[in-house]
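Undergrad: Let's see this in three dimensions:
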Amino acid sequence: MSQLEPIVSGPTPAPAAELPEYVRALLDAADYLPAEQRDTLVRAWRVGADAHAGQMRKSGEPYITHPVAAATVLAEQGVDIETLVAAILHDTIEDTPLTREDIAEPFGATVADLVEGVTKLDKLQFRDRQEAAAESFRKMMLAMARDLRVILIKLADRLHNMRTLGAQSTEARTRIARETLEIYAPIAQRLGMNLIKAELQDLGFRALHPWRHAVLARRIRTQPVVRREALAKIEAQLAQKLGKEGFQFRLIGRIKSPWSIYTKMRSEGKTFAQVMDVFGFRLVVPSVPECYHALGVVHSAFKPLDGRFRDFIAIPKANGYQSLHTVLFGPYGSPIEVQIRTEEMDLIAERGIAAHWSYKHGGAVSGAQNRAQSWVANLIESQRSTGSSLEFLENVKIDLFPDEVYLFTPKGDIMALPRNATTLDFAYAVHTDVGNHAVAARVDRKLVPLRTKLSSGQSVEIITAKSAAPKPQWLEFVVTGKARTGIRHQLKQLEHEDAVQLGHRMLDRALESLGTSLDRLPSARLESFIADHRYPRLEALLADIALGNRMPAQVAQALAHRGSGRDTDDEPQSRLPQGEQILITGAERGVITFANCCMPIPGDEVMGYHTAGRGIVVHRIECTNVAEYRKSPDRWVSIGWDREVSGDFHVALRVEIENRMGVLAQVAAAIAQADSNIEGVEYLDRDRNISVIRFDISVSDRIHLADVIRRVRRLAVVVGVQRM
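TA: So this is what the prediction gives:
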């Protein structure tokens, strides 16, 4: 309260009877606050009302009714006084003459910070999930990282706007509703605020698809009498069993919303009757032991369905949600879904992080807030490494719509990951360095590869090696944003290092043809050239050479020139000496690529072509495109294979096979037996007797390829096979 003391001693507020009805509604919702703090709310309203004087909403009401209504939404969640005052004043800096200092002086710096944070968010316009929205979304996450209460105010602001959406144009209603369903409702869910999430979804659905919403809402209201009677009988049977056991409890029948029914009908392909053919109950008891005791009681009342029990108390969801979930055989042939939780868990399930301020004892609630803070912190860490706002939004989207699996670390800690997550996703979730150096994993003590998909309840241990590094193929099977960002960031680092090394070798060879080398160049001349061409350091110049953006011969001519460090684009070009080859080891990333037109592999006679932005592109000497490249001899690079080449190289086979059942599987098996992976299969031609198929495979060298061809050719169903 120290920051609010200056205003507590101000003028005596007006009696409640003299206040407008909307202010009285706020005070009623905030009855959990001490009297002096409720007086503070009245003073905040007066400041806001004076600031917004003359401003009206599109509905014709005074504008101040909107921020007070947003504060009332938050008061119903039981948040602290600072959040409520900031909610009342959240539009003042943006839309009135009031400044940050005008708010900080009477209400404290924290309130001013919150108002300023929300003001910045109000400038954001979400149009869709594309680039413009993505940059806005990044800013919103940064604001949340500074103080989670900023997003609470924004969610309340959005909820009241959705409640009063009728005054907007059709186009605005559609845009705001879509934005609510795609951005704000998922954020409310991720923060555990299910009451606000559910209302945002329902209002968004009604605005976006009014006819569908009306039909579903009417059908829910007009459920057959027999169903209502069945629900009452089941409730009575459960209550009787629990009462006999001496439980103190609340048993609430759950009613499905139009949005939840609509999404289930669409995602699961069910009819309305199939979705509604489920009875749902929430059972609230005083303590955790009683949750498990109550589970036994409901299982004695109705038989449980096998495999449908979930323990979210022992393993909470990522947003802090805790409950026991079970599904029972109903007496009318319909399943009964029962959620069992404590009062504290129920509060967290409905209010999420907002419960932190209204239910401080017990520790579990602040744990929900810590989880939310941790989630936001992870997003912020990820956004520092992301290349674009769009990529950042894609990562967040994965985290906002998880169908989670729960895993155990070797120490017994629980970790939540999205469905289809692999052991490599787990490695990056532990720490980015663990992911970058991962080589394999143990799942339930069995050795598995990094691409292995994980299931709930498994114990995962990551095996690392200092020499290991991310591979581009990893991006094909990871699903979490953190793993994707970590891999891309590390690959860029490795590509840069490889480019610097290759550029160094290329420039040195060009300089040697002119009788000098990098080591022998006067440092002043080298520094002058780097400065003249606006490179921050030598490494940037070398990487640019490797990537084909500068020709090594041109740079060598300029550096060897005795005068200045000027460029010599108009001087005769010098090619790399053919006898001094650059050798391919297979470890080069991003600076040496292999042409798709001829798909060279170790053992082929090759040449390199220096291509702007791509570095050296390697072709086979017999490639038909080589003739075209001979017209630019300054871009040729003498290149060959190192004695020890590692890695897999792509090659294509043209296979003619008899057109019979099962022959494709026979060819695929023969390729697999030769330890080669099939990357793609394509039918090139097909008639009644013969099929011509292209197989894209990976091999280590020409000897390996010959073995694959030999095995395929041996098959009786194969008419012919050749490399393409």
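
Undergrad: going forward, measure contacts and count neighbours with C-alpha atoms only.
TA: OK.

Undergrad: Leaving out the residues flanking it, which one is nearest to Val365?
TA: His356 (5.3 Å; C-alpha to C-alpha, 6 or more residues apart in numbering).

Undergrad: So the one you found, which state does it fall into?
TA: Secondary structure, DSSP: H, G, I helix; E, B strand; the rest coil: His356 is helix.

Undergrad: And it, how far from Pro289?
TA: Going from His356 to Pro289 by C-alpha to C-alpha, to the nearest Å gives 23 Å.

Undergrad: More neighbours: which of the two?
TA: His356 (24 against 10; other C-alpha atoms under 10 Å).

Undergrad: if I look at Ala668, how far off is Leu653?
TA: Ala668 is 12 Å from Leu653, by C-alpha to C-alpha.

Undergrad: since we're on Leu559, how many residues are nearby?
TA: Neighbourhood size, Leu559 [other C-alpha under 10 Å]: 25.

Undergrad: Report the contact partners of it.
TA: 521, 525-526, 529, 565 (C-alpha atoms under 8 Å, 6 or more residues apart in numbering).

Undergrad: And for Met415?
TA: 406-409.

Undergrad: in what helix or strand does it lie?
TA: strand 414-418 (DSSP states H and E).

Undergrad: Name the residues of that strand that are buried.
TA: Applying a neighbour-count criterion of 16 or more other C-alpha atoms under 10 Å, one finds 415-418 buried in strand 414-418.

Undergrad: C-terminal to that strand, what's the next element?
TA: That would be, after strand 414-418 and using DSSP H and E, helix 423-430.

Undergrad: next structured bit after that next one?
TA: helix 432-436.

Undergrad: How far does the following helix or strand past that following helix sit from its chain's centre?
TA: Note on helix 432-436: by DSSP H and E, the next helix or strand toward the C-terminus is strand 438-443. Distance, stretch centre to chain centre, for strand 438-443: 23 Å (C-alpha atoms, centre = their mean, to the nearest Å).

Undergrad: Quick check: what element follows the host helix or strand of Gly117 along the chain?
TA: Element membership for Gly117 (DSSP H and E) is helix 109-122. Remark: after helix 109-122, the chain's next helix or strand is helix 131-146, criterion DSSP H and E.

Undergrad: show me the contacts for the residue positioned nearest the centre of the chain.
TA: Nearest to the mean C-alpha position of the chain, by C-alpha atoms, centre = their mean, lies Asn395 at 2.3 Å. Asn395 makes contact with 480-482, according to C-alpha under 8 Å, 6+ apart.

Undergrad: Can you list the buried residues in whichever strand or helix holds it?
TA: Following DSSP H and E, the helix or strand that holds Asn395 is helix 389-400. For helix 389-400, the neighbour count (16+ other C-alpha under 10 Å) marks 389-397, 399-400 as buried.

Undergrad: One more, please, to line up against the first structure:
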Amino acid sequence: MDTISGLITRVKGYHPNSDSGLILRAYAFGATMHDGQFRHSGDPYITHPLAVANILAEQQLDDATIVTALLHDTVEDTRASHADLVREFGPVIADLVDGVTKLTKLQLNSNETKQAENFRKLFMAMSRDMRVILVKLADRLHNMRTIKSMKPEGQQRKARETMDIFAPLAGRMGMQWMREELEDLAFSVLNPEGRNSIIRRFVTLQRESGDVIDKIATDIRTELDRVGIVGEVRGRAKRPFSIWRKMEEKQIGFSRLSDIYGFRVIVATEQECYAVLGAIHQRWRAVPGRFKDYISQPKSNGYRSLHTSVSGRDGKRVEVQIRTRQMHEVAETGVAAHWSYRDGERVENPFAVDPAGWVSSLNEQFDSAQDHDEFLEAVKLEMYQDQVFCFTPKGEVVKLPKGATPLDFAYAIHTRIGDACVGAKVDSVRVPLWTRLRNGQSCEILTAEAQRPQATWMDIVVTGRAKSAIRRSLRAADRDKFIRLGTELARVAFDGVNKRMSMKALATAARELHLQDADELLARLGSAEIQSRQVIGVLYPELATRDSDEIDARAAIVGLEGDAAFERAQCCQPVPGERIVGISRRGKGVTLHAIDCPVLADYEDQPDRWIDLHWHGGTHPAIHTVTFELAITNDAGVLGRVCTLIGAQKANISDLEFRDKKPDFYRVRIDIDLRSVEHMHAVRLALEADQDVVTIARVRDRHRAA
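TA: The predicted structure follows:
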């Protein structure tokens, strides 16, 4: 078990000038505050912050980070306050503890709206001081190491959150060792049988072929000796989760998985890295497409290394990573290297990325996101994906996520270039816009002034920046379209009550409906967010009321017992005049179906739920929505004329959806509010008579059943 004296000794080992008294005081304060508290395992609670501090000491971090680890749960779980910490340890440490406390309270696995907001808070805390997230990651790592003492449902929740959030975050910060351990610990909870099967196969493989790792490592050392390079060779089998993920991605079994062993060669200089690469490729055959040069093109988190895969001893495929000592330190500790100490001095590792830089870029990017889906999409793309490096025709490097396309490349250069993109050349060859770019390729974007983003582009791009730009453009284009359609709907509505439509009338209605202006009113009318009868209702309430002889909607059905609730089935949308039957919803009211609705077949063996009903014979209000799908010619004014024809029949359009737009025609679904089956036939007949309406069909879909 960790002890405070062991922690102080460990810190003194890399930081002789460490303030041991401060660390000891923090431990004593934490022990006092947590006195009487115990973990799920039964251990005294203070063992947890002490273990977290030791994890951070292994990364050779500064005193402030170590002290924060010892105190990180005091404000949340004890009577200690922020003011107490300021008085005892100063404002810097008190603010660090406060930051960790706030992160602990974030519910990162909640609904998307709240999750997006919490992610914003997470990155804001990181931008203030990255050490906050380092302590939080160490806290999560120790919790995962001791997760077996939790209740099963708590284990599942913690493991899923770790796999989805904290492991990718550790990887994005360059702390690959932590990412791999977090993933494997979560894997052991989420899929214990899968993990155990991988381990069993490893044991069988080792029994059959001996210690392959030692043999291959010896072969690599022999090649280093041959070229006169002094270096350190490390080999290991990849972690079970890493192997499982590759099996899932490639859809292959363990026996067909080749590169399950990984080796690292650590040398003194960058020149020796390339010399070792040459020696290894001379000895073994390189696997095509598996070489990556992260030295000349580093990852955005500072990672530098040469990666290659070769067919090693007995034809076994192995991955070899070649790097210098400084590169290795950054590869292991990531942004933590920014605060690392050696012999009492802050280390100035030339490869360590200033963590404030990329976190600030995240915040800037996310601040521009216009909705929660867009923000979460950007988070996941930024945190979870490897990068590829492509070149402009002028030789400038553009970094993109793996799987990016020429369209992503265009938007990465400038939004204007992306919007105007009509084609692309990759390595001087014309390619489709959905082509996946690879490392080192040169990409040239072809543009045209008249081009505008297409809705299909959303399925092509993968970057948050491209998706955001396309959405903005489509929203602007849709707004113009909806304003035109709304204008036609409004005109029909005004004509229906013998009033003249004017911009003044529309502006008055917009004000009454608490909208910005007349254009906003028309756009919402065209997008079916509001209905034309609402507009008429606020301007001419006396004209918007239903006829006095209309049947009240509650009395529309004959045969119901008492005041039983009912609703029309959306699968068949019966209207007054059609034969209907009721299906009891077991204490939740009755659903009305047309007698020929195919869904009724599902209730043939439940005769006790059938209720004999029929419509009242009087005049019904136009509130019964029926969905039609029309194919109409793609000519100017056709859609407006269709809307006019519907309005002329005293019917209201409550929703409109474009389904399939082609150069010569397009399909559109229209929800129309009707009085009766006769009213429906009149509307349908008027539409069928129009020469530009190619087909019209009533939509009856069993998948929409209530």
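
Undergrad: Just give the TM-score of the two.
TA: TM-score for the superposed chains, counting by TM-score structural alignment, normalised by the length of structure 2: 0.71, backed by 576 aligned residues with a C-alpha RMSD of 3.8 Å.

Undergrad: In a markdown table: the contacts of Met415 of structure 1, plus neighbour count, distance to Gln554 of structure 1 and secondary structure.
TA: Output for these, formatted as a markdown table (neighbours: other C-alpha atoms under 10 Å; distance: C-alpha to C-alpha, whole Å; DSSP: H, G, I helix; E, B strand; the rest coil):
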| residue | neighbour count | distance to Gln554 of structure 1 | secondary structure |
| --- | --- | --- | --- |
| Tyr406 | 21 | 58 | strand |
| Leu407 | 22 | 57 | strand |
| Phe408 | 19 | 57 | strand |
| Thr409 | 16 | 55 | coil |
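
Undergrad: Pipe those into CSV and attach distance to Ser59 of structure 1 per row.
TA: Below are the contacts of Met415 of structure 1 laid out as CSV (distance: C-alpha to C-alpha, whole Å):
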residue, distance to Ser59 of structure 1
Tyr406, 48
Leu407, 51
Phe408, 53
Thr409, 55
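
Undergrad: residue contacts, the alignment partner in structure 2 of Ala185 of structure 1?
TA: By TM-score structural alignment, Ala185 of structure 1 lines up with Ala167 in structure 2. Applying C-alpha under 8 Å, 6+ apart to Ala167 of structure 2 gives the contacts 178-180, 182-183.

Undergrad: how about a cut-off of 10 Å?
TA: 137, 140-141, 161, 173, 175-184, 186, 383-384 (C-alpha atoms under 10 Å, 6 or more residues apart in numbering).

Undergrad: Mark which of those residues are buried, thanks.
TA: 137, 140-141, 161, 173, 175-176, 178-184, 186, 383-384.

Undergrad: okay, the angle between the helix holding Gly117 of structure 1 and helix 131-146?
TA: 170 degrees (axes from the mean of the first three to the mean of the last three C-alpha atoms, to 10 degrees).

Undergrad: Just the element for whatever residue of structure 1 lines up with Ala53 of structure 2, please.
TA: Aligned counterpart of Ala53 of structure 2 in structure 1: Ala71 (TM-score structural alignment). Assigned by DSSP H and E, Ala71 of structure 1 belongs to helix 65-77.

Undergrad: after that helix comes which helix or strand?
TA: helix 81-88.

Undergrad: Against structure 2, what's the mean shift for that following helix, could you check?
TA: For helix 81-88 of structure 1, the mean deviation from structure 2 after alignment is 2.5 Å (mean C-alpha distance after the TM-score superposition for structure 1).

Undergrad: just checking, what packs against whichever helix or strand comes after that helix?
TA: Counting by DSSP H and E, the element after helix 81-88 of structure 1 in chain order, helix or strand, is helix 92-95. In this structure, helix 92-95 of structure 1 makes packing contacts with helix 35-51, helix 100-107, helix 109-122, judged by 3 or more C-alpha pairs under 10 Å, 6 or more residues apart in numbering; DSSP states H and E.

Undergrad: buried set for the first one?
TA: Think helix 35-51 of structure 1. 37-45, 47-49, 51.

Undergrad: who's in contact with the aligned residue in structure 2 for Ser366 of structure 1?
TA: Alignment note: Ser366 of structure 1 maps to Val353 in structure 2; criterion TM-score structural alignment. By C-alpha under 10 Å, 6+ apart, the contact set of Val353 of structure 2 is 173-174, 299-303, 330, 334-338.

Undergrad: do Trp357 of structure 1 as well
TA: Trp357 of structure 1 neighbours (C-alpha under 10 Å, 6+ apart): 77-81, 365-366, 369.

Undergrad: So what does it match up with in structure 2?
TA: Match for Trp357 of structure 1 (TM-score structural alignment): Trp339.

Undergrad: measure the residue nearest to the centre of structure 1 to Met415 of structure 1 for me?
TA: For Asn395 of structure 1, the distance to Met415 of structure 1 - C-alpha to C-alpha - is 18 Å.

Undergrad: And for Ala483 of structure 1?
TA: 15 Å.

Undergrad: Could I get the full set of strands for the stretch 151-300 of structure 2?
TA: For the stretch 151-300 of structure 2, strands defined by DSSP state E, counting those that start in this stretch occupy the ranges 232-237, 261-267, 285-286, 292-293.

Undergrad: Relative to Phe123 of structure 2, tell me which of these wins on proximity.
TA: Shortest distance between Phe123 of structure 2 and these, using C-alpha to C-alpha, is found for strand 292-293: 29.7 Å.

Undergrad: Which strands and helices lie in contact with the closest one?
TA: Partner elements for strand 292-293 of structure 2 (3+ C-alpha pairs under 10 Å, 6+ apart): strand 306-311.

Undergrad: okay, and the helix or strand that the strand it packs on is followed by goes to which residues in structure 1?
TA: Where DSSP H and E defines the elements, the next helix or strand beyond strand 306-311 of structure 2 is strand 317-324. Using TM-score structural alignment, strand 317-324 of structure 2 corresponds to residues 335-342 of structure 1.

Undergrad: Many thanks, we can stop here.
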